[in-house]
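Engineer: following is a predicted model, sequence given first.
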Amino acid sequence: MLPKITENMTLKEIMEMDDKLYQAIQKYGFDTCCTKMSTLKDSCENKGLDLNKVLEELNEVVEEINYIEQLINESEES
């Protein structure tokens, strides 16, 4: 299960959690090459994005990934 994303996580940490999160990070237009060690909070401030909205959207992706993982684990146990 993936942990909840926080504002103090770096872009690199988030992107490495799952390909879906990597894609979600890219859609915001963050510089994932040169500033990937920046925190999500700093990255949002630099882009003028609403941190709470970005956190909410990224954590929805985390919830979806965790739900799918849970379903897979349940089906394997059956």
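Structural biologist: The structure has been received and is ready for your questions. Here the structure is a predicted model, which means the values were calculated and not measured.

Engineer: hey, let's count contacts and neighbours off CA atoms from now on
Structural biologist: Fine.

Engineer: for the lengthiest helix in the chain, buried residues please.
Structural biologist: Counting residues, the longest helix found in the chain (DSSP state H) is helix 51-77. Buried residues in helix 51-77, counted by 16 or more other CA atoms under 10 Å: Leu51, Val54, Leu55, Leu58, Asn59, Val61, Val62, Glu63, Ile65.

Engineer: identify the farthest-apart pair in those residues.
Structural biologist: Leu51 and Ile65 (21.1 Å; CA to CA).

Engineer: structure B:
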Amino acid sequence: MLPEINENMSLKEIMDMDNKLFDALKNFGFDICCAKMSSLKDSCKDKGLNVNVVLKKLNEVVDEINYIEKLIEENE
């Protein structure tokens, strides 16, 4: 199960959790190459994005991943 994402996590930490989160960060337009060590909060500030909106979307992805993992475990 993946932990909830918070604004102090680095982009790299989030990207490394799951490919779906990597894709979500790319869709927001974050610099996933050079700025990956920046915190989500700082990256949102640099892009002019609302950190709470980004957190909500990323944690929806986490919830979806955890739900799928739970279903798989229950059916093994």
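Structural biologist: Thanks, I have the structure now. Note that the structure is a prediction, hence the values are computed from the model and not measured.

Engineer: report the TM-score for the pair.
Structural biologist: TM-score of the superposed chains, computed with TM-score structural alignment, normalised by the length of the second structure, equals 0.99; 76 aligned residues with a CA RMSD of 0.3 Å.

Engineer: mind giving me CSV with the buried residues of helix 51-77 of the first structure and columns for distance to Met37 of the first structure?
Structural biologist: Formatted as CSV, the buried residues of helix 51-77 of the first structure follow (distance: CA to CA, whole Å):
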residue, distance to Met37 of the first structure
Leu51, 17
Val54, 17
Leu55, 17
Leu58, 17
Asn59, 19
Val61, 21
Val62, 20
Glu63, 24
Ile65, 23
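
Engineer: who's in contact with stretch 28-40 of the first structure?
Structural biologist: Under the contact criterion CA atoms under 8 Å, 6 or more residues apart in numbering, stretch 28-40 of the first structure has outside partners Thr6, Glu7, Asn8, Met9, Thr10, Leu11, Lys12, Gln26, Ser43, Lys47, Leu51.
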